[in-house]
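Trainee: mind looking at a prediction? Sequence and model below.
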Amino acid sequence: MEDYLSSGLKTLFVYLFILFLFRLMGKREVGELSILDLVVSIMIGDIAVLVLEENDKPFIRTIYPMFVLAMVQIALAFFSLKSVRFRYLMDGQPQIIINQGKIDEKVMRSQRYNFNDLLTQLREQGISDLNEVQFAILESSGKLSVIRNSQGKKSKGIETPYPLIIDGQMQEKNLAYIGKDKYWLLHQLKKHGDLNLNEVSICGYINGQFYIDKKESKKKPKA
């Protein structure tokens, strides 16, 4: 009985101690955690498990690493407030994914951010047509901030976007959804500048309208 009581009190104390540490480190939403915050949170969680399992070591000694991690995180957060360069070094820098309606593939590659990620996050914000987007910024937390095109037309009723080409790959299922085939798509590409599949980063189809974003040319201009 004493073992159960001791284990329960120990668990309660560890819970309250971790709660205190996180309050000490500052309030941050889960979706806005930086890489540093995430690493510290995971490490504190892992140490807490060891604290509850190790009964042969002094209790203060087992929780001491959690306190050290919290102090390190607070110190780094302080330096981040004082120095923009240090903040970008620790948390990363926001990156513009869509600039004036044009997708920046170089930035996407550097952030290991693919077109499916982009379309998913746009849909989560109620955007089904890429023509509505003027700027899309990938924040250091991984969240996509979108500035809509003020001249973009809002769709009437519910419209479903159909990506037909993603990174040069034809999406045959989506072609079937709209009752078309690959020959129709190739014909449409020919009408829109005689394009090949491997020249297209993304091709969308909504409400009978096409959105085509060409891949950036990798060829360097001649001197």
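Mentor: Cool, got the structure.

Trainee: for the rest of this, base every contact and every neighbour count on C-alpha atoms.
Mentor: OK.

Trainee: confirm residue 204 sits in a strand?
Mentor: Yes - the assignment for residue 204 by DSSP: H, G, I helix; E, B strand; the rest coil puts it in a strand.

Trainee: which residues of the chain fall in helices?
Mentor: With DSSP state H as the criterion, the chain has helices at 2-25, 35-53, 59-82, 84-91, 105-110, 115-124, 172-177, 182-191.

Trainee: report all helices and strands that the first one contacts.
Mentor: Using 3 or more CA pairs under 8 Å, 6 or more residues apart in numbering; DSSP states H and E as the contact criterion, the secondary-structure elements in contact with helix 2-25 are helix 35-53, helix 59-82.

Trainee: got the angle between that helix and helix 59-82?
Mentor: 10 degrees (axes from the mean of the first three to the mean of the last three CA atoms, to 10 degrees).

Trainee: for the most centrally placed residue in the chain, what are its contacts?
Mentor: Residue closest to the mean C-alpha point of the chain, counted by CA atoms, centre = their mean, is residue 142 at 3.0 Å. Applying CA atoms under 8 Å, 6 or more residues apart in numbering to residue 142 gives the contacts residue 32.

Trainee: ok, and here's another one to check against it:
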Amino acid sequence: MDTIWQYSIRTLLGFIVLLLLTRLLGKKQLSQMTFFTYITGIALGNIAGEMVVNKEIKVVAGITAMTIWALLTIMIEQLSLKSPMIRVLLDGEPAIVIKKGKIQVKAMALSKLNMDDLSMLLRDKNVFSIREVDYAILEPNGKLSVLKKEEAENPTKKDLQLPVQERLYLPTELIADGKIVKKNLKELQLNREWLEEQIKRLGAQSIQEVFFAELQSDGSIFLDKKSNG
């Protein structure tokens, strides 16, 4: 029983410390994952895992190791913001793999990229033929940025000389899973009474009948009622 409690406490402490440190490291760990930040995340997870399951590692030692690792990561990230040389060393540089419609074989070899990989990355950008591509750049985080040839670009409203309506709002959830998203209503400076009035205009007698509601960019409401089934 003591062992179960010990592991439970160690797990809880490891979870809390890891959560705090990842929040401290910032959103780049998820949104701009590079090789360096990827390794950092794995290392922190391994340290936390070892601290939890290995009784020979003291909790203080594990927490200290995670904290120092996180602080070193933050320090290196700060240096990379000020020094382009360090930034390139840590994150690498973008590689142009297609230039003026021509595949750059040398750049692909240096990036350890083959034609199957390139085709897959292009399809992920809804490009199914290399002949449509003017430039393709492999970013440090492994994603591909694509600039199509002008004749392959989709026409914009400006190109077609269509009227453009100004966006009044960013599309925002107002009701999700049958519950009002109060935070969003507050940020939009709207209230429950206004919301109830809007959904009644769309045929719902009360908020209880609504599963999902979203404010559209033009100020209208998209409504999805609850299923009777």
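Mentor: Structure's in. What do you need? Source: prediction; values computed, not measured.

Trainee: what's in contact with stretch 30-46 of structure 2?
Mentor: Applying CA under 8 Å, 6+ apart, the external contacts of stretch 30-46 of structure 2 come out as 18, 28-29, 66, 69-70, 73, 90-91, 140-142.

Trainee: neighbour-wise, which one of those leads?
Mentor: The most neighbours of any of those, using other CA atoms under 10 Å, belong to residue 66, which has 23 neighbours.

Trainee: I figured that one was touching residue 47, is that so?
Mentor: Yes - Residue 66 of structure 2 lies in contact with residue 47 (CA atoms under 8 Å); the separation is 6.5 Å.

Trainee: which residues do those two both contact?
Mentor: With CA under 8 Å, 6+ apart, residue 66 of structure 2 and residue 47 have no common neighbours.

Trainee: would you mark the buried spots in stretch 34-54 of structure 1?
Mentor: 34, 37, 40-41, 44, 47-48, 51-52 (16 or more other CA atoms under 10 Å).

Trainee: go on, stretch 136-151 of structure 2?
Mentor: In stretch 136-151 of structure 2, counting by 16+ other CA under 10 Å, buried: 136-141, 144-148.

Trainee: show me the contacts for residue 138 of structure 1.
Mentor: 94-97, 144-145.

Trainee: ok, those vs residue 201 of structure 1, which is closest?
Mentor: Within those, the smallest distance to residue 201 of structure 1 is 13.1 Å, found for residue 97 (CA to CA).

Trainee: of the helices of structure 1, which is nearest residue 211 of structure 1?
Mentor: helix 182-191 (10.9 Å).

Trainee: in structure 2, what residues pair with that closest one?
Mentor: Aligned by TM-score structural alignment, helix 182-191 of structure 1 falls on no residue of structure 2.

Trainee: tell me which residues touch the closest residue in space to residue 137 of structure 1 that isn't next to it in sequence, please.
Mentor: Nearest residue to residue 137 of structure 1, sequence neighbours excluded (CA to CA, 6 or more residues apart in numbering): residue 96, at 4.4 Å. Each residue near residue 96 of structure 1 by CA under 8 Å, 6+ apart is listed here: 104, 107, 135-138.
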